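S.K.: Quick one, what's the 3D model for this:
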Amino acid sequence: MTLEIIFKAFGNFMWGSPLLILLMGGGLFFLLYSRFLPFRYFRHAIQILRGKYDGEKGEGDINHYQALSTALAATVGMGNISGVAVAITMGGPGAIFWMWVSAFVGMATKFFTCTLAVMYRGKDSLGQLQGGPMYVIREGLGKKWQPLAVLFCVAGMFGTIPSFQSNQLTAALGEGLLIPLGVEMTFAVRITIGIILAIIVAMVMLGGIKRIGTVAGSLVPIMVGLYVIAVVAILVLNYQVVPENLTLIFTDAFTADSVLGGAVGAIIIAGARRAAFSNEAGIGTAPMAHGAAKTNEPIREGLVAMLGPAIDTIVVCTMTALAILITGIWQEHTEGVSGVTLTIKAFDDSLYGGRFILMIALVTFAITSLFSYSYYGGKCFSYLFGAEYIRYYQYFYIGMVVWGSVTSLGAVIGLIDGMYALMAFPTMISALLLSPKVIAAAKVYFKKVDI
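M.R.: As a prediction, this is how the structure comes out:
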């Protein structure tokens, strides 16, 4: 049995009904339990993001904007470009509808999990203040729940490996640039790209969260803006077919007329899996970034965090999906192509120079994602083995960048999906158990704050 078959089977097994119920049902619980509180204060969340409260004195390393940018650097990336294409290939246009549903309830999930990440911060082996599900479990639930924290960190070290980003960026460089120039994508070419990526990542990664936050805060608005402009141009040029493809997303979600030709349940799973990789709501990675925010008001960070799924899944993923659907590329290419290749073909068929515009966005997306994932995996490693040994994880991470450039897409997706599923159980269980603490803090906060 090959490694790809093993990893695919692992990913498919982990994304069964129990996890789907936990993520979607848990998110719905948070939404109803809070009485749609995050959405009622959406404007206040924008004010926090714009820096209205950045002058506050609080523990932490980065401001609200940098925390969201670091989280978005991981989510607004390959998950929005390649991941959407993979979702359509696996589950048809209807998978996008279930990505929306997952993102909508995921906004409430992000509010709870990221509020808790600030509320229950703890110190690592070097005495540095840290946040994330493992510290929420340790500080909020106590030592008897420690196995959940360990499970999260073990899964987190492998779920945040950079191999999907390096794999898809290598494929994109080949499809969008090198192959048209007559360069064959041999093993030597692929591993050379991987080594160059590894060097770039190492230069930023070794600077820690402050450098990652600074770089992400600078690049994220640029990359999102460039990508959105390009997709809007495609939609305007094909405006006649936009309504029917939007309708197709809704009808396909319930008729199961998918690429898989299977049941609606298969489409829901495909959408939920890709949404988890896109916005990470309930997975537990984003709370590690938001847990580093410089604030003593946990509710503020929860409100900022909930903006993530709205930006990366509801806006960016929808635009990618429409760009793919209106060209009909998804019906012509479903087997034997990588996810990012589908998106490149859609851009190339619809926009003059589209592949080169997409290439710029792809390179920025992939590299910034690699920065954030290095931080996430490093925090998991530090929790288990001690922050003083972080360099060993960094060596491993750099090696995984190179491995991803030469391995198969199926193996990478299977491994990461399976580990993401494992991370979700500790994250959601701890958030559900501690949800009354969040509501109590929210009531206190909104009574005293001037909105």
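
S.K.: okay, CA-based contacts and neighbour counts for the rest of this
M.R.: Will do.

S.K.: Tell me if residue 157 really is in a helix.
M.R.: Yes: the assignment for residue 157, made by DSSP: H, G, I helix; E, B strand; the rest coil, places it in a helix.

S.K.: So it sits against residue 377, correct?
M.R.: Yes: Residue 157 sits in contact with residue 377 when judged by C-alpha atoms under 8 Å, with a separation of 4.5 Å.

S.K.: what's the burial count for residue 447?
M.R.: Neighbourhood size, residue 447 [other C-alpha atoms under 10 Å]: 9.

S.K.: To compare with the earlier structure, here is another sequence to fold:
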Amino acid sequence: MQIIDTLFAKMASLAWGLPLLILLMGGGLYLIFRIRFLPFRYLGHALAVLRGKYDDTNDVGEISHFQALTTALSATVGMGNISGVAVAIAIGGPGAVFWMWVSAVIGMSTKFFTASLSVMYRGKDTNGEIQGGPMYFITEGLGKNWMPLAAFFSVAGLVGALPVFNVNQLTQAVNDLLLKPANLYHGTYTNIIIGVILATITAIVVLGGLSRISKTTSRLVPAMVLLYFVMVVYILGVHYTEIPRYLALIFTDAFSASFYKGDAFLGGIVGGLILLGIRRGAFSNEAGIGTAPMAHGAAKTNEPIREGLVAMLGPAIDTLIVCTLTALAILVTGVWQSSDSNGVTLTATAFTETIPQYGKYALLLCIAVFSISSLFSYSYYGTKCMSFLFGANNKGVYNYFYIASIILGATTSLSMMINLIDTFFALMAIPTMLATIILAPKVIKEARNYFAKLKNKE
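M.R.: Prediction:
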């Protein structure tokens, strides 16, 4: 296992090198400047679309704008926010948060383009059903000659969509917060039982298809985001005197990397910190990776730009709000320096420090709902990739591998799982970003037409 762990770490390090950094961040900046920040001026309109003001039952698609966003958010608002931020701070200190913010702002632009493309260039699967996502906008937008790039994305997506990181962290949370304090933890045997329970719950929902997934997540995710938000605001209220100091430290440490414990990048520790923040930011909001466009491509709309605007809200909710709240809770309580914990346990320590009796149990409830809802969404992404590669009739086969992988995630180490998913997220980003940059002029033309029509209506 140690050899496999080292191999995955080397793979992740190789995948997240300078070329990918240029593609994700440089590509995102290119998209922002090409469209001249135009979508950022219509965030109010995006909220109106999300509320259903422009819904039309006759439009093509399977799910509403709101369900598309909550399906995408259920995959991103979760362990990336609760555990991923903790991993970033444990390795990089407060400065990592700043680079996660940078990743999110650039990611909002990237999400606008990728989600717009996933509706503009929807394709049909072998059953003749309308589908969206990077593999379809590559083949429909760029032509059949680009099929190898679409296939590359789909193969990487089969592994990238596996739920192993989320399951790993949920298992760690259940063990550390519930079973170990009650002396009910029995090593691998306990992990296997947790894995089997999670696999059973997931099987019941995912075998019911997208409709059941979207209905379940649209009910669960908003309630848990609210509970999590209330708890973190309470923690910040108790430690309000510390907030200004740590907000300042996030900015200053971003360029000094005083607390960074990882490897150097581009010859320095600040480079290493930037890369860490962008990696964790990409894991948190998945902008440019290509998973969310698969959910947004199923939205019931004939206006691609509307779905692009709704998708933009994802990184804002996910990284700029939820991740920042988690980061401040970890920082102001001081547990990032006083505790040796990492991942979800570090966040739990912050909650226990301020809300001793109930904090960890309320957090465990949020973690359970976030993790389980993300298990549902990722299965949908994996089956879409399977369907594209091997035909729609075979997509259900993926769910059985997916459900089996839950037990793998429950019984392996955090570092192994996070490096595995990081590697395949990086591989998914390459075709997604390349195709998005090439097709960007089509989105810009569509956006200008849409916003001109909107102004005329007003």
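
S.K.: Who are the contact partners of the equivalent of residue 406 of structure 1 over in structure 2?
M.R.: Counting by TM-score structural alignment, residue 406 of structure 1 corresponds to residue 411 in structure 2. By C-alpha atoms under 8 Å, 6 or more residues apart in numbering, the contact list for residue 411 of structure 2 reads 168, 188, 191-192, 195.

S.K.: May I ask which of those has the most neighbours?
M.R.: Of all these, residue 168 has the most neighbours under the rule other C-alpha under 10 Å, reaching 28 neighbours.

S.K.: State the distance from the spatially most central residue of structure 1 to residue 366 of structure 1.
M.R.: When structure 1 is reduced to its mean C-alpha position, the nearest residue by C-alpha atoms, centre = their mean turns out to be residue 75, at 3.1 Å. Spatial separation of residue 75 of structure 1 from residue 366 of structure 1 under the definition C-alpha to C-alpha, to the nearest Å is 10 Å.

S.K.: Do me a favour and get the end-to-end distance for stretch 277-296 of structure 2?
M.R.: Stretch 277-296 of structure 2 stretches 26 Å from its first residue to its last (C-alpha to C-alpha).

S.K.: Next, residue 127 of structure 2: secondary structure please.
M.R.: Secondary structure assignment for residue 127 of structure 2 (three-state DSSP): coil.

S.K.: Contact partners for it?
M.R.: Residue 127 of structure 2 makes contact with 392-393 under the criterion C-alpha under 8 Å, 6+ apart.

S.K.: how about it, what's its partner in structure 1?
M.R.: Alignment note (TM-score structural alignment): residue 127 of structure 2 maps to residue 126 of structure 1.

S.K.: Would you mark the buried spots in the longest helix along structure 1?
M.R.: Counting by DSSP state H, the longest helix found in structure 1 is helix 409-448. Under the neighbour-count criterion of 16 or more other C-alpha atoms under 10 Å, helix 409-448 of structure 1 has 409, 411-432, 434-435, 438-439, 441-442 buried.

S.K.: how far apart are that helix and its match in structure 2?
M.R.: Mean deviation of helix 409-448 of structure 1 from its aligned counterpart in structure 2 after superposition (mean C-alpha distance after the TM-score superposition for structure 1): 0.7 Å.

S.K.: More neighbours: which of residue 157 and residue 377 of structure 1?
M.R.: Looking at residue 157 of structure 1 and residue 377 with other C-alpha under 10 Å, you find the greater number of neighbours at residue 377, namely 26 against 23.

S.K.: ok, average deviation of the helix or strand harbouring that one from structure 2?
M.R.: Under the criterion of DSSP states H and E, residue 377 of structure 1 resides in helix 354-385. Between helix 354-385 of structure 1 and the aligned residues of structure 2, the post-superposition mean distance stands at 0.6 Å (mean C-alpha distance after the TM-score superposition for structure 1).
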